Every structure is written in C-alpha cells, then in structure tokens.
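**Q** The amino acid sequence is not available; the structure is as follows:
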C-alpha cells in the first residue's frame, strides 16, 4: 500500500512540475501545489491502495496454508472478510470526506497558486527593447530599465478598433493586481492619445501619474491539465448546477454523474476490499499472480465502465442518476459470485 502511494505521489510530482514549467514559482508554491493536488487523488488512491494491500495480506495467508488450516478447524473462509470489511468502511469514510470537502478545497487552492504564479510571471517578464503582447491587441514596450522602473514606456491598446488608445510615459512599473486576473501599469509623466475613428478626432491627455489595468484572465485562469471544471464545486453547488435549466443537457448530466460519484467512489473502497479476498485466496503463487492481474483488470474496468456509462448518459441512452453507481453494482455482483465459489471450494 505504501509503495503504491509513493508511486502515485511521484507521478503527481511530475504532473505538477510539468504544469508549472515556465512559471516563476517558488519552492514553497510547488509544495503548496502538491499538498492541494492530493485530495482530488484520494478518491481513486484509497480504494486501489486498499485493494492491493488486501490482496497482499490474504495472498500471504494463502501461500502459508493458513486458510486451509482455518478451514480444517471448522471455520468458514468467509470470516476472512471481517477485517477488510471494517477497514473498507473506515477508509470509505476518509475517502468520502476527501472527495466532498477536500477536493473542492484542493482544486481552489491549486488554481490560486497557478494563477498567482502566472500573474507574477507576466508582471516580471517584461522584455526591455522588445514588444510584449500578452493579450491580442495590447502591445507594451519599454526602451530601458533602471532598478525596478521601466524607462520610455509605450503602451497601445487596439482591442476597440474604433477607439484605439496609445499611452507613452517616461517611467513606469508593471505589477500584479489584487485580483489574480489583473496586471497594473503604474505610469508617470506621460500622455494618452485617444483616436476616434468615426469622427477622426484625436485627443491628447497629459498626466503626471496614471494607472492602467489589463485583464489577463484568459492567460492566468487556465486550469491544470488534469483538473475538471466541476472539481472546485461543493455538493450544494453541483446539485444546483445539475438542476439549472440554463445549462446544456450534457453539462447537467455531467454534473449529476460527478455529484453521485463523490459517494460511489467511497463505496468502491469497501467493494474493492471485499473483492480482494476471494481473488487472493489460493494455494499457489500462480493463483496470487492471477489475483493481482484481476485487480488491475478491476481498476481498469471500473474506470472505463464508468466513463462508458457516463457517455451513454450524456447522449440520453442511460439514466444519469444511475451512471455513477453501475461499476459499484457490478462489483457487488461479482463479489457475491466469487464469495460463493470461495465458500464451496473450502466446503
């Protein structure tokens, strides 16, 4: 279980490192990003970790012939389900808490770290002597730099084709605004040139100090690649979103499935723990190897079956309320079959 956690943690480090590449992030912010990114992972990490841990423990008992000895003493092999069941219930509670409360907190924190880093990278990334265009239609250039001040600044905003704005200033600074989507241009001793294309009127306004706010939200509000737009929502927000008639049917279905999955995944923790017992029971190493192969198949089947049912629900071919529960229901059915065979095998 610990080894699997380390592998997943290392993979998450690589994902975070890839996401922050090119941003002026500090070591503390990378640590923050890692902490924030783990709650969204717990929904899958906890069930799969318990599945592998149970397989290893019961498989070891099977290889040491402890299960055969237990059966010879008149005890049912179904008693092996006790500890995995209790552990599964406890970890299901942890998993549910992580998905219901930890995931929205983590995703919001993760987005905030990335937005602040991207905003700071833009504000500090002015190239002197070259045109800087962060937003289409907005160009900024400074001829020189003295300390933290830029010299001979020219700023052009052509987003409104009928009323372009050109600003020139002797000195200026570029700083991050209070809002993570804002970049502030603090300019001194300059002029603003306004040109009305319709009337061909040109006005020049001189200033001693001026501040210009640029919205770069499209640049800094990009989510990490592995984060869904629904993951930052609470249960109440997801419920409201799923019932909002202004949203498209596909988005409402997606929100409904996502809402129910926050409960279905914790239930999967218990289902996986119970499934691991009959899979691991066997007297040979090949049986244990098959158990691990089966477990990999269970995880893959759970994920892809869930995705397939969700796609069917989006197209209206399956009830959205049941989509998240289908993998759990099938897992329970498979467990019942395997448990019956396990009991007969030691009868």
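**A** Nice, I can see it. Computed from a prediction, not measured in an experiment: that's the story for all the values here. Residues are numbered from 1 along each chain as shown.
**Q** C-alpha only now, for contacts and for neighbours.
**A** Noted.
**Q** could you pull out the helices for this structure?
**A** 2-20, 27-63, 66-72, 82-97, 103-124, 217-220, 235-242, 249-280, 285-314, 320-323, 326-345 (DSSP state H).
**Q** taking those together, which one is wrapped up most tightly?
**A** With neighbours taken as mean count of other Cα atoms under 10 Å, the helices of the chain reach their highest mean count in helix 249-280, at a mean of 24.
**Q** Centre of the chain to that helix, how far?
**A** The chain centroid and the centroid of helix 249-280 are separated by 17 Å under Cα atoms, centre = their mean, to the nearest Å.
**Q** Ok, stretch 277-296 next?
**A** 32 Å.
**Q** Check whether residue 54 really touches residue 270, as I assumed.
**A** No. Using Cα atoms under 8 Å as the test, residue 54 is too far from residue 270 to be in contact (11.1 Å).
**Q** structure B:
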C-alpha cells in the first residue's frame, strides 16, 4: 500500500506541473494578443527581445489574478481525471485510502495559489502597470522623435501636421516648428514656435510637444485671432501608435491596495457615485479572486470523481466550461455592483459562495459514493441518440 506522505508528494508534483503548464499557456496567449496591439509601435524601432520580455513581465500581474485560480482548478481536475482513467482511484480505495487522505496535497496547492494571487492583487498589479505604462510611453516618445524628420511634414497623428526644420531623434529637440491643428471641425489653428521639445508623462500616459515663445493663429469662420505664448503644451493622440490601447489616468484596476484604500477613505467630493462603486468593486475583487483558488480547487475534486472515465480532451472542455460559468457569474456581479444594482460584497462573493456550495454537495456525493459514473451517462446518451431515438 502506498504510504500517504509519498502519495501527497506525487499528487502535489503532478498537480503543480499541470497547473504550471496551463498557467504558462494561458498567459502567453493573452499577452501575445495584447502586445499585438502595439505592433505599430514596435515597427521600425529596433525593439529588442529584452524589451519585449520586460513588457511581458510588467503586464502579467494584471492577468495572473484570474489565471492562477483557473490553473489550480485545471491542475486538480486533470490530475484526478487521469487517476480515474488509469484506475488508480479504485486501487487506492481498495487499499483503504478514502477521499479525505487525498485532500492535503490539493489544499496545499490551492493555498499556495491563493497566497500568490493575494500578493499579486495587493502589490504586483500596481508595480507591473506603472512600469508597463512608463516603458510604453517612453517607446512612443522615442518613435515620435524618430517620425518627425527634419524638413518633412509628418501626419502620423490624427488631425495634426507637424513640421520642423531641425529634429534630434535622441533628445527630441525641435527647431522652427510648424503645427497645423485641424482636430476640431469648427476651427483650425496654426502654431509656430522657434523651438520645441518632445517629452512624455508616464503617469498621465501622454506624449506631448512643449513649444516655447511662439504664436497661435486660430481661424473660426471668418474670424482670425492671434495668441502669443511663452510655453504651450501640445498633447499628441497616441491611439494610432498604441493600436487603440488607451493610457489615460490610472483606473482602479491598475492601482495598489494602498491607493484604493486612500480613495475609499476620501469623501469622493470630486468623484461621482459611479467611480466610488468601481473602487469598492475593485477592493472586493482583490480578495475574492485569491479565495477563488481554494473554492475552485474544492469544486474541481468531486467534479473529477464524477467524470472519471472521461478522456482528457473532453475533461479539459468540462473544466473550462465550469470556469467560464464562474467567470460569467463574476462578470455579472461586477457589472451589477458597478451599476449600483447590488452591493459590491454580494456581487463579487456570490460566485464563490455558489461554487463552494456546489463543492460541498459534490463531496457529499463522492464520500457517500452517490456520484454517477460518466460511463453510464455516455451509455444513456448513446441509447437516446440511437435508432430508436432517431425514429421517435
């Protein structure tokens, strides 16, 4: 008979391996899709592999808080599904090992996943998004400097035509700058300045041109006005460079836990009710998703016992379907909480409560050996879709 300590080590090793593979695969697919939005920014700029890896690392925490729970769930489900297909669960029961001695390894894995998700949700997200914004804005600033060639009219930015007699791609310094601003349909403006400087602000997610000692010639209808300035900040629309990715003020989902607590402690005098609900929803989300590692793991164990005998590829679909159901409930709860239909606590914790109840019922079935065998379900479906079912 296999001793329980050895059994726990083998279970933990297999579940950790499968969870790691699932986590790496999901994360690469999501990050590749997101970074494809920045393809125009990467082109003709000589982005190195190290820069690309940095963006991967910085953007990862935003998705890991959702991917770690589903990876833990799939690690547990596929491990016990494989054991059921290889008749190992039957052998363990014949050797006197029931359901409860199998619990320590899954609980340790889920607890480690919960601790990691909690750390990422409280500190990792803010660290990653701050560095991601800073890196992307710096790349956009550098590409803007490269695009503005001396003696060439540049139309890379919607509604703006930029011309400079001299331009330094390294420092972003411009000389004898001419800008035609036609972004507003009712009026157009011509800006002339002897010198300018391309700069960026990572906190605001903006790239701008700082012009000095120039004039603005604004035409509106038949009227022409002239305004002199010492310093003029011309903000550039980066939507084309960033492929539709918006880098505006930090959203609550990008903030650290300390920033969220600071916002929640304020009186929201300058913020609307919608923003307050978003902050409260995000605060509950930072704890509900780490708890989901334990909940989904407990839900996956009886689910695997119920479907033992199913092939792995179909088991993968079943597990993903269960997680999609959780995600639908979570998304609906977030939408209702942000809309003020229900409180953030109810909306964000409702999926965990539902799946925890499902896990308790499933364990009761498995411990009492009340669960239906998947093979009997398959046989019933074949009879239903057989010639008799087709004739009827």
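**A** Thanks, I have the structure now. Treat the numbers as computed from the prediction; the structure is a model and nothing was measured.
**Q** rewinding a little: Throw the helices of structure 1 into CSV and include distance to residue 180 of structure 1, thanks.
**A** Converted to CSV, the helices of structure 1 look like this (distance: least, Cα to Cα, whole Å):
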stretch, distance to residue 180 of structure 1
helix 2-20, 16
helix 27-63, 15
helix 66-72, 60
helix 82-97, 29
helix 103-124, 6
helix 217-220, 7
helix 235-242, 23
helix 249-280, 27
helix 285-314, 34
helix 320-323, 36
helix 326-345, 40
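**Q** ok, how many other residues are close to the residue mapped onto residue 97 of structure 2 from structure 1?
**A** Under the alignment (TM-score structural alignment), residue 97 of structure 2 pairs with residue 75 of structure 1. Other residues lying near residue 75 of structure 1 total 14 when counted by other Cα atoms under 10 Å.
**Q** for the helices of structure 1, which one sits closest to residue 174 of structure 1?
**A** Within those, the stretch nearest residue 174 of structure 1 is helix 103-124; the backing value is 5.5 Å (Cα to Cα).
**Q** Of all the helices of structure 1, which one comes closest to residue 144 of structure 1?
**A** helix 103-124 (14.3 Å).
**Q** mean shift of that closest one relative to structure 2?
**A** On superposition with structure 2, the mean distance recorded for helix 103-124 of structure 1 (mean Cα distance after the TM-score superposition for structure 1) is 1.4 Å.
**Q** so that helix corresponds to what in structure 2?
**A** Helix 103-124 of structure 1 maps onto residues 125-146 of structure 2, going by TM-score structural alignment.
**Q** Not counting its own residues, what contacts the matching stretch?
**A** 41, 45, 55, 57-62, 167-170, 172, 198-203, 205-207, 238, 241-242, 247, 254-256 (Cα atoms under 8 Å, 6 or more residues apart in numbering).
**Q** Could you pick out the buried ones from the residues you listed?
**A** Buried subset of the contacts of stretch 125-146 of structure 2 (neighbour count, 16 or more other Cα atoms under 10 Å): 41, 55, 58-62, 167-169, 172, 198-200, 202, 205-207, 238, 241-242, 247, 254-256.
**Q** Just give me the residue right at the centre of structure 1.
**A** For structure 1, residue 227 is the residue whose C-alpha lies nearest the centre (Cα atoms, centre = their mean; 3.0 Å).
**Q** how about the nearest residue to it, chain neighbours excluded?
**A** residue 107 (7.4 Å; Cα to Cα, 6 or more residues apart in numbering).
**Q** again with residue 266 of structure 1
**A** Using Cα to Cα, 6+ apart, the nearest residue to residue 266 of structure 1 is residue 92, at 4.5 Å.
**Q** Counterpart of that neighbour over in structure 2?
**A** Using TM-score structural alignment, residue 92 of structure 1 sits opposite residue 114 in structure 2.
**Q** likewise residue 299 of structure 1?
**A** Under TM-score structural alignment, residue 299 of structure 1 pairs with residue 323 in structure 2.
**Q** Tell me how far its match lies from residue 87 of structure 2.
**A** Separation of residue 323 of structure 2 from residue 87 of structure 2 (Cα to Cα, to the nearest Å): 26 Å.
**Q** Also residue 18 of structure 2?
**A** Counting by Cα to Cα - residue 18 of structure 2 and residue 87 of structure 2 are separated by 19 Å.
**Q** Looking at those two, which is more packed in?
**A** Using other Cα under 10 Å as the criterion, residue 18 of structure 2 and residue 87 rank with residue 18 on top: 19 against 13.
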